[in-house]
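K.L.:
this one's structure only:
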């Protein structure tokens, strides 16, 4: 009986191995709601990959649990090249330290494909506050620990983690005020209900250009073309504080390397296209790209850094 079963199954494997990829529609899971940064990145990218690969790539929004619900769909999907995750710093690195019960093992569930974009963090204050430089802000925070209030998109958000990094790097105690999303925090920052934020540049660039808030420093290694007059954190006297919210493409673990490499090359080409990468750069994103191996090393480095920051600050997700 076993021999007959093996003989019946074995002939199917050569046919499977020789089948072209992709030969049917693919799905791109976005583990966040429609309209957000991840969704705005996913839709033009999926449209371009549809053209390049010759099969439809359908975007599916599966929000919930800080991105864990959608990520879990891909973690448990067949590793056949037809399920992809547009993940972020949360489900691909930080969430394992924020949520007590993860539905998947972050370190082994995915095959990294490509870093897509990194959205830099910028330190901004209400325009009516007296602080003109980052040194002014930090001096005020040291003079009155806990008196300076910083908003974020919620407990465990990348904005919360960025504030924890700032507190640790500068040795200050700026009070965290969590909101349900970045938008209401920005509203209160403009209105003066809170003092400052460490926000994603695309979220706050319009308010900076309008003069509604004042940018003190960008948490990047080099100055940004969108804000050429704003110093880096190192230039402002706080070297080593470099942090951004990044997004990347991953597949289920054990996806064939040849499929991963082909998708990585297709993504790399899309990001270099001015219609795709140029649009994201105009909004304040730093374009990624590169090999799957480089993205894997990036995730590892980010995971190590986040482990220390999150545990040290005692951060937990809402």
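P.N.:
That came in fine, so what should we check first? What you see is a predicted model; the values in this text were computed from it and never measured.
K.L.:
use CA for all of it now, contacts and neighbours both
P.N.:
OK.
K.L.:
can you pull the contacts of residue 164?
P.N.:
The neighbourhood of residue 164, defined by C-alpha atoms under 8 Å, 6 or more residues apart in numbering, consists of 309, 310, 313.
K.L.:
how near is the second one to residue 95?
P.N.:
Read that as residue 310. For residue 310, the distance to residue 95 equals 10 Å [C-alpha to C-alpha, to the nearest Å].
K.L.:
got a markdown table for the contacts of residue 164, with secondary structure, distance to residue 274 and neighbour count too?
P.N.:
Supplementary listing: these in a markdown table, determined by DSSP: H, G, I helix; E, B strand; the rest coil; distance: C-alpha to C-alpha, whole Å; neighbours: other C-alpha atoms under 10 Å:
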| residue | secondary structure | distance to residue 274 | neighbour count |
| --- | --- | --- | --- |
| 309 | helix | 36 | 19 |
| 310 | helix | 37 | 20 |
| 313 | helix | 40 | 13 |
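K.L.:
closest to residue 78 among those?
P.N.:
Relative to residue 78, the closest of the contacts of residue 164 is residue 310; by C-alpha to C-alpha it sits at 32.1 Å.
K.L.:
got a list of contacts for the helix or strand hosting residue 265?
P.N.:
Counting by DSSP states H and E, the element that carries residue 265 is helix 257-272. With C-alpha under 8 Å, 6+ apart as the test, helix 257-272 has contacts from 21, 45, 48-49, 52-53, 81, 111, 113-114, 116, 251, 276-278, 287-292.
K.L.:
try 7 Å this time
P.N.:
Taking contacts as C-alpha atoms under 7 Å, 6 or more residues apart in numbering, the residues outside helix 257-272 that touch it are 48-49, 52, 81, 113-114, 276-277, 287, 289-292.
K.L.:
and residue 149, how many neighbours?
P.N.:
A count of neighbours around residue 149, defined by other C-alpha atoms under 10 Å, yields 17.
K.L.:
summarise which helices and strands the longest strand along the chain is packed against.
P.N.:
Of all the segments assigned as strand in the chain under DSSP state E, the longest by residue count is strand 110-126. In this structure, strand 110-126 makes packing contacts with strand 196-200, helix 201-210, strand 213-218, strand 244-252, helix 257-272, strand 286-289, helix 292-313, judged by 3 or more C-alpha pairs under 7 Å, 6 or more residues apart in numbering; DSSP states H and E.
K.L.:
put this beside the first:
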């Protein structure tokens, strides 16, 4: 049985309200693998994504390592997906939060796990793209040491500023930062994260001098933001909503390349702030390299079914994640297609992510 491809270049792997912005409603708003024909399976049908020739799997609980601490959207969505995945596979899925290093701590742990399907990674893939594109000095290589299994979808990230500060739009924020070099403190969830890269993009492309303040996850960054110790930060819609709604944070832009369907009036950073600056990130399920193909098929088919559940689809959309059920190859292609533009952006603008 062939192994599923990793997302690297296989021939050449690299070495290493009005005043507070929009108010958000709290509660608004054929997989790759096909089961074998029933006649070939006898009286009991195999689970979707399984074949009669596949070895038994899973036979014991699965550990899903989540790359961020509790409270982050990666954790919130990962737990929901994990619950449903356990039901679909017939074994418990045990959650193990391993926040740190912009998600790379969890990815490193999973990259060293046995490739038997018993350890999976639920992560935001932006940090892995960046680590590969920037050749960050890590103890694993995302392109070589991980197997993309199932795409969940891109997630909306907003740029927040404190409401007591003198800028109310992304244009005013950029103008203030340009006129006051070194005075804006900008928090991220960690060095080498997709948030860190967007901050570096804004500084390089917009010729801004801001101080990057990395944290170990979004909760710690938000605590200092609310306490007035940092001026701006990036956060997912799910995480940011309560603080926007009670006017403790002002959302001035969407960090993604396109506007969010649930924040249609909020411009992107690129369109009204710094042209060309955009965040590339989303959620997905991965595993160690050399993961058996039948494991990838089973997990992928189950995740696709989960994303198509009406209740799950509606919840994800409302919270700022665009569900995109797709076969493993589509996830691999997405990562490959995004890697080279990021590599070029980092190289041409001499962006430092270490």
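P.N.:
Sure thing, it's come through. No experiment lies behind these values; they were computed from the predicted model shown.
K.L.:
now do the shared contacts for residue 310 and residue 95 of structure 1.
P.N.:
Where contact means C-alpha under 7 Å, 6+ apart, no residue is in contact with each of residue 310 of structure 1 and residue 95.
K.L.:
the residue most central in space within structure 1: what's it in contact with?
P.N.:
For structure 1, the residue whose C-alpha lies nearest the mean C-alpha position (C-alpha atoms, centre = their mean) is residue 246; its distance is 2.9 Å. Under the criterion of C-alpha under 7 Å, 6+ apart, the contact partners of residue 246 of structure 1 comprise 88, 89, 117, 118, 119.
K.L.:
quick check, the second one in contact with residue 245.
P.N.:
Yes: Residue 89 of structure 1 is in contact with residue 245 according to C-alpha atoms under 7 Å; the separation is 6.2 Å.
K.L.:
quick revisit: dump the helices and strands packed on strand 110-126 of structure 1 to TSV, plus distance to residue 7 of structure 1.
P.N.:
Supplementary listing: those in TSV, determined by distance: least, C-alpha to C-alpha, whole Å:
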stretch	distance to residue 7 of structure 1
strand 196-200	57
helix 201-210	58
strand 213-218	63
strand 244-252	29
helix 257-272	28
strand 286-289	44
helix 292-313	37
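K.L.:
between these, which one is closest to residue 135 of structure 1.
P.N.:
Shortest separation from residue 135 of structure 1 across these is recorded for strand 213-218, at 9.0 Å, computed as C-alpha to C-alpha.
K.L.:
how big's the offset between that closest one and structure 2?
P.N.:
Average distance, strand 213-218 of structure 1 versus aligned residues of structure 2 after superposition (mean C-alpha distance after the TM-score superposition for structure 1): 1.5 Å.
K.L.:
so what touches stretch 180-194 of structure 2?
P.N.:
Around stretch 180-194 of structure 2, the neighbours that count as contacts under C-alpha under 7 Å, 6+ apart are 101-102, 126-127, 130-131, 177, 195-196, 208-218, 221, 230-234, 279-281, 353-354.
K.L.:
stretch 112-121 of structure 1 too?
P.N.:
Contacts to stretch 112-121 of structure 1, defined as C-alpha under 7 Å, 6+ apart, come from residues 198-201, 218-220, 243-251, 260, 264, 284-292, 295-296.
K.L.:
got a list of what residue 71 of structure 1 touches?
P.N.:
Shown in contact with residue 71 of structure 1 (C-alpha under 7 Å, 6+ apart): 31, 85, 91.
K.L.:
how does it look with 6 Å?
P.N.:
Taking C-alpha atoms under 6 Å, 6 or more residues apart in numbering as the criterion, residue 71 of structure 1 is in contact with no other residue.
K.L.:
residue in structure 2 matching it?
P.N.:
Under the alignment defined by TM-score structural alignment, residue 71 of structure 1 is paired with residue 107 of structure 2.
K.L.:
pull the number of nearby residues for the equivalent of residue 334 of structure 2 over in structure 1.
P.N.:
In structure 1, the position corresponding to residue 334 of structure 2 is occupied by residue 298, as judged by TM-score structural alignment. Counted with other C-alpha under 10 Å, residues neighbouring residue 298 of structure 1 total 13.
K.L.:
residue 62 of structure 1 now?
P.N.:
Once other C-alpha under 10 Å is used to define contacts, residue 62 of structure 1 is seen to have 18 neighbours.
K.L.:
quick one: map residue 199 of structure 2 onto structure 1.
P.N.:
With TM-score structural alignment as the criterion, residue 199 of structure 2 matches residue 163.
K.L.:
distance-wise, check its match relative to residue 244 of structure 1.
P.N.:
Distance check for residue 163 of structure 1 against residue 244 of structure 1: by C-alpha to C-alpha, it reads 12 Å.
K.L.:
repeat that for residue 166 of structure 1.
P.N.:
From residue 166 of structure 1 to residue 244 of structure 1 the distance is 12 Å (C-alpha to C-alpha).
K.L.:
element containing residue 172 of structure 1?
P.N.:
With DSSP H and E as criterion, residue 172 of structure 1 is part of no helix or strand.
K.L.:
tell me the contacts of the counterpart of it in structure 2?
P.N.:
Applying TM-score structural alignment, one finds that residue 172 of structure 1 aligns to residue 208 in structure 2. With contacts taken as C-alpha under 6 Å, 6+ apart, residue 208 of structure 2 has the following neighbours: residue 178.
K.L.:
how far away is residue 208 of structure 2 from residue 228 of structure 2?
P.N.:
As for residue 208 of structure 2, its distance to residue 228 of structure 2 is 21 Å (criterion: C-alpha to C-alpha).
K.L.:
residue 110 of structure 2 too?
P.N.:
Counting by C-alpha to C-alpha, the gap from residue 110 of structure 2 to residue 228 of structure 2 is 36 Å.
K.L.:
ok, back up a step: weed out the non-buried ones from the contacts of stretch 180-194 of structure 2.
P.N.:
101-102, 126-127, 130-131, 177, 195-196, 208-218, 221, 230-234, 279-281, 353 (16 or more other C-alpha atoms under 10 Å).
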